[in-house]
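**Q** show me the folded form of this:
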Amino acid sequence: MPQHSAPSVAPACTWDTTFDVVVIGGGSAGIAVTASLLRRQPSLTIAIVEPRETHDYQPAWTLVGGGLFDVERTRRPMNEVMPDGVTWIRAAVARIEPDENRVRLDNGQTVPYRDLIVAAGLRLAWERIDGLEQALGKDGVTSNYRYDLAPYTWDLVRSMQGGSALFTQPAMPIKCAGAPQKAMYLACDHWRRSGVLDRIDVEFNTAGAVLFGVAAFVPALMKYVMRYRANLAFSSNLVAVDGPGKVAHFDVAGADGVTTRVAKPFDMIHVVPPQVAPDFIRDSALADPAGWCEVDHATLQHPRYPNVFALGDVCSVPNAKTAAAARKQAVVVAENLLAMRAGRLMPRRYDGYGACPLTVEKGKVVLAEFGYGGKLLPTFPLDPTQPSTLAWLLKAKLLPWFYWNGMLKAREWFTKTSV
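**A** Take a look at the predicted model:
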């Protein structure tokens, strides 16, 4: 691999020189695509705009909530994952001005670019559920979608001896569509092993009409729903939480189209918040009607601004928003952007690949891998619709190591895509 100089940290300022590439976001997608670009063309001048000081391996937070992973192993200093040779701009984006080829920072200063990669992730909209922000982290209200709250999930699970446990899922799209129910499965597995499951009423409330969006995986998941005696409440959207009163309020849509507000008491509730694109994307010329960064679903290039690409949770492709998707998208964007810069046809096509390892019990995972239209895209010659010990070892042991040492370092194993 080419040798680069160490990453430099730049204060927020206005640059007189134009970067070859500006990458918005230092998460999984942003770091991976930057590493892929520099692996192919080390001479590029690249800036990553990222205000956070730490980088998280979020897929492990579900395991943390199940008492199966140390939360401190999911976080590292941002400067440790920044690729060598980049300029790290520690500031937040306020506005993108694609007609002027510049990014405006939250202090009013600007960063000019020749090409732009949007890897800004999404925003967890906790405020869209009344009372939730004030309730989180106490009174039995938790969420594995936050670093500081995943350990509280485990505290609640292991201390619960009886009562009502609610688990929620908002309307799509969200990060890893299986994560809300994985929290339920791991909690129920612990209660079953501890002999208290019979004393706990478990209910999964989802705003959607099905348990999982790809039908091939539903039969295996339903076996676990029945094993854990969990009630399924479809078309049930969490709208308010009263933490001290231990009551959750749901808008439930009936078959007749009438929505009813229903109050449900709880001793524990695991909440997944609504999720939206960052405001600076939603309010920009890059957004599609739903607010996501618009891209061609195959090339990941913006349809109106050819020097703009996007990947990861922020882009408009109709696939699962997972780190596994970003891993393959990074290669597509890196090769297509370099081809575009050289005046060549773009060689890569993204097939919608995403992976959601559905942890159904300690030691068993349904490794859901699929692409556009729900097409199954298994990496290994196993039945992907059935729970597997091998898939558990992949999820709990191999993938965390590979994330830090492979994906973020442009080691592009199993990144072939097809359409």
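
**Q** please count neighbours and contacts with C-alpha atoms only from this point.
**A** OK.

**Q** show me which positions of stretch 408-419 end up buried.
**A** Within stretch 408-419, the residues that count as buried by 16 or more other Cα atoms under 10 Å are 408-412, 415, 417.

**Q** let's see this one next to it:
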Amino acid sequence: MLSKSTQTMVLSTMGKRYFSMSTPKSKHFKLVVVGGGAGGCSIAAKFARKIDPKSIAVIEPADMHYYQPQWTMVGGGMKKLEESGRTMESVLPKSITWLKEKAVGFYPDKNLIQISGKNQEPIQYDYLVVATGIQLNFNQIKGLIQAFDTPGVCSNYSPLYVNKTLESIKGFKKGNAIFTFPNTPIKCAGAPQKIMYIADSYFRKHGKRQDANVVFNTSLGVLFGVKKYADALWEIVKKRDIKVNLRTNLVEVIPKERKAIFENLDKPGTSETFDYEMLHVTPPMGPHDVMKTSAGDLVDPAGYVNLNKTTLQHVKYQNIFGLGDCTNLPTSKTAAAVAGQCGILSQNLWSVMNGKDPLGQYDGYTSCPLVTSYSTCVLAEFDYTSQPLETFPVNQAKESRVAFHLKKDIMPGIYWNLMLNGHWNGPAAFRKIAHLGFGK
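**A** Next comes the predicted model:
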């Protein structure tokens, strides 16, 4: 039973709004998972086999679960949007409790979470896994939302706009085809340029490339964060005559004039205006609003869940773990990273539940299959130190048809059939086999 001190007004994410606890009781679960994305589903599935499933709750407001890495293929016309989604009910373990609400307040000192909905009781937990993902902030770019209703402006980062990408590629006539990378952390840092390579291939196939000026305007100071793969990608953009502008960040779109304004990050206060025929926008991203306003010591100053980067346990609260895009782990935010984290988190959380120390160590493994055409891919895999951590005993920086079919045809099945059911922790075991036991 909760003490009277906990039956008080709970601050929500909506500024100074408060939810009143009208009941002295709270719903109690042994394990609460916040987020029904790749990490949340996987952890719920793993622990539904370890503890009583009825003692597990997943807090997730969405009706649909999407395999978002497939949206590159959707934007390029190789997959359908419908293939990338399934109902949330179908991907969550059947016997756990699905709380179809938003988390609007975290109170880790009291082991409580407040959820949305009128007169909702707080949720009490013994153990918590935070897997809320990352928020898309399209509205931070002036004029962008309106621009999506006009020709040529698209984004693979939302189910609302991804079909517009193929439409924009097919409708391209001549001029600038611009692809952007924002000045924030993002999910799948390779995706902004994957669709650029696919568009370039489409233009070449359909006789439009001579009239196209393909441009990559990125806020980063590098083409890719790992030198081995960056070197390979520089060779690709040079060979295909793609213009790369580093430290260039989209701040405004003027759809009536088909112009995009980019700030120069190395020269504050200066900007450059580009005409566009096609504009593929990767939006700024960041922690969900609740993490920035109503999470207290759960998060770091930027709003990301503050974890020990190897054990995935919270730096302050021993009964809290986190994974995925919502965390401050210094690795790329990808589904592959989540897979690697799931195995370590499961091992360490189970140890803590049984009174033991969390000894499993996550090495920062992540992967980014960089699709470079309708039949080739550079399979980037690396760790916390930005050193390659490759599964296959070949040079994965080279464009490969095998890597392309792995991305297009094999990975979706692994995701739906293994990962979401808690049976996939990444390719570490296969790496050791492929490297005759000498792989990491």
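
**Q** so what does G207 of structure 2 match up with in structure 1?
**A** Matched by TM-score structural alignment, G207 of structure 2 corresponds to G195 in structure 1.

**Q** tell me how many other residues crowd Q70 of structure 2.
**A** Residue crowding around Q70 of structure 2 was assessed by other Cα atoms under 10 Å; the count is 21.

**Q** which residues does it contact?
**A** 79, 84, 408, 412 (Cα atoms under 8 Å, 6 or more residues apart in numbering).

**Q** likewise T54 of structure 1?
**A** Applying Cα under 8 Å, 6+ apart, the residues contacting T54 of structure 1 are 75-79.

**Q** any of those buried? List them.
**A** Here, 16+ other Cα under 10 Å leaves 78-79 buried among the contacts of T54 of structure 1.

**Q** circling back to that earlier point, residues near the match of G207 of structure 2, how many?
**A** By the criterion of other Cα under 10 Å, G195 of structure 1 has 11 neighbours.

**Q** got the contact list for the longest helix along structure 2?
**A** The residue-count maximum for a helix in structure 2 (DSSP state H) belongs to helix 335-353. For helix 335-353 of structure 2, contacts defined as Cα under 8 Å, 6+ apart pick out 38-39, 42-43, 46-47, 69, 311-313, 318-319, 321-324, 331, 357-362, 364-368, 419, 424-426.

**Q** run a quick neighbour tally on the aligned residue in structure 1 for G76 of structure 2.
**A** Using TM-score structural alignment, the equivalent of G76 of structure 2 in structure 1 is G66. The number of residues packed near G66 of structure 1 is 29, by other Cα under 10 Å.

**Q** what about G66 of structure 1, distance to M226 of structure 1?
**A** 19 Å (Cα to Cα, to the nearest Å).

**Q** repeat for D383 of structure 1
**A** Noted for D383 of structure 1: a distance of 21 Å to M226 of structure 1, by Cα to Cα.

**Q** what does R128 of structure 1 give?
**A** Taking Cα to Cα, one finds R128 of structure 1 at 32 Å from M226 of structure 1.

**Q** out of these two, which sits in the more crowded spot?
**A** Counted by other Cα under 10 Å, R128 of structure 1 and M226 do not tie: R128 has more neighbours, with 15 against 10.

**Q** contacting residues around the spatially most central residue of structure 1?
**A** Among the residues of structure 1, the one closest to the centroid is K175, at 3.5 Å (Cα atoms, centre = their mean). Counting by Cα under 8 Å, 6+ apart, K175 of structure 1 touches 275, 313, 320-322.

**Q** which ones among these map onto strands?
**A** Using DSSP state E, the subset of these located in strands is Q275.

**Q** re earlier: any idea what the residue nearest to the centre of structure 1 aligns with in structure 2?
**A** Matched by TM-score structural alignment, K175 of structure 1 corresponds to K187 in structure 2.

**Q** before we move on, back to that, strands - which of the contacts of T54 of structure 1 land there?
**A** Using DSSP E, these in strands are 75-77.

**Q** and of these, the nearest to P265 of structure 1?
**A** R75 (34.2 Å; Cα to Cα).

**Q** wait, the closest one sits on Y57?
**A** Yes: judged on Cα atoms under 8 Å, R75 of structure 1 makes contact with Y57 at a distance of 6.3 Å.

**Q** report how many residues lie close to the closest residue to L220 of structure 2 other than its chain neighbours.
**A** Nearest residue to L220 of structure 2, sequence neighbours excluded (Cα to Cα, 6 or more residues apart in numbering): R247, at 5.2 Å. Using other Cα under 10 Å, R247 of structure 2 has 20 neighbouring residues.

**Q** in contact with the equivalent of R247 of structure 2 over in structure 1, which residues?
**A** Using TM-score structural alignment, the equivalent of R247 of structure 2 in structure 1 is S235. By Cα under 8 Å, 6+ apart, the contact set of S235 of structure 1 is 205-209, 252-254.

**Q** any quick ChimeraX command for the buried ones out of those?
**A** The buried residues among the contacts of S235 of structure 1 can be selected in ChimeraX (16+ other Cα under 10 Å) with this line:
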select :205,206,207,208,252,253
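
**Q** tell me which of the contacts of S235 of structure 1 fall in strands.
**A** Those of the contacts of S235 of structure 1 lying in strands (DSSP E): 205-206, 252-253.

**Q** turn the residues you listed into a markdown table, columns for distance to V9 of structure 1.
**A** A markdown table is the format used below for these (distance: Cα to Cα, whole Å):
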| residue | distance to V9 of structure 1 |
| --- | --- |
| N205 | 44 |
| T206 | 43 |
| V252 | 49 |
| A253 | 50 |
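
**Q** where does stretch 257-264 of structure 2 end up in structure 1?
**A** The aligned range for stretch 257-264 of structure 2 in structure 1 is 245-252, by TM-score structural alignment.
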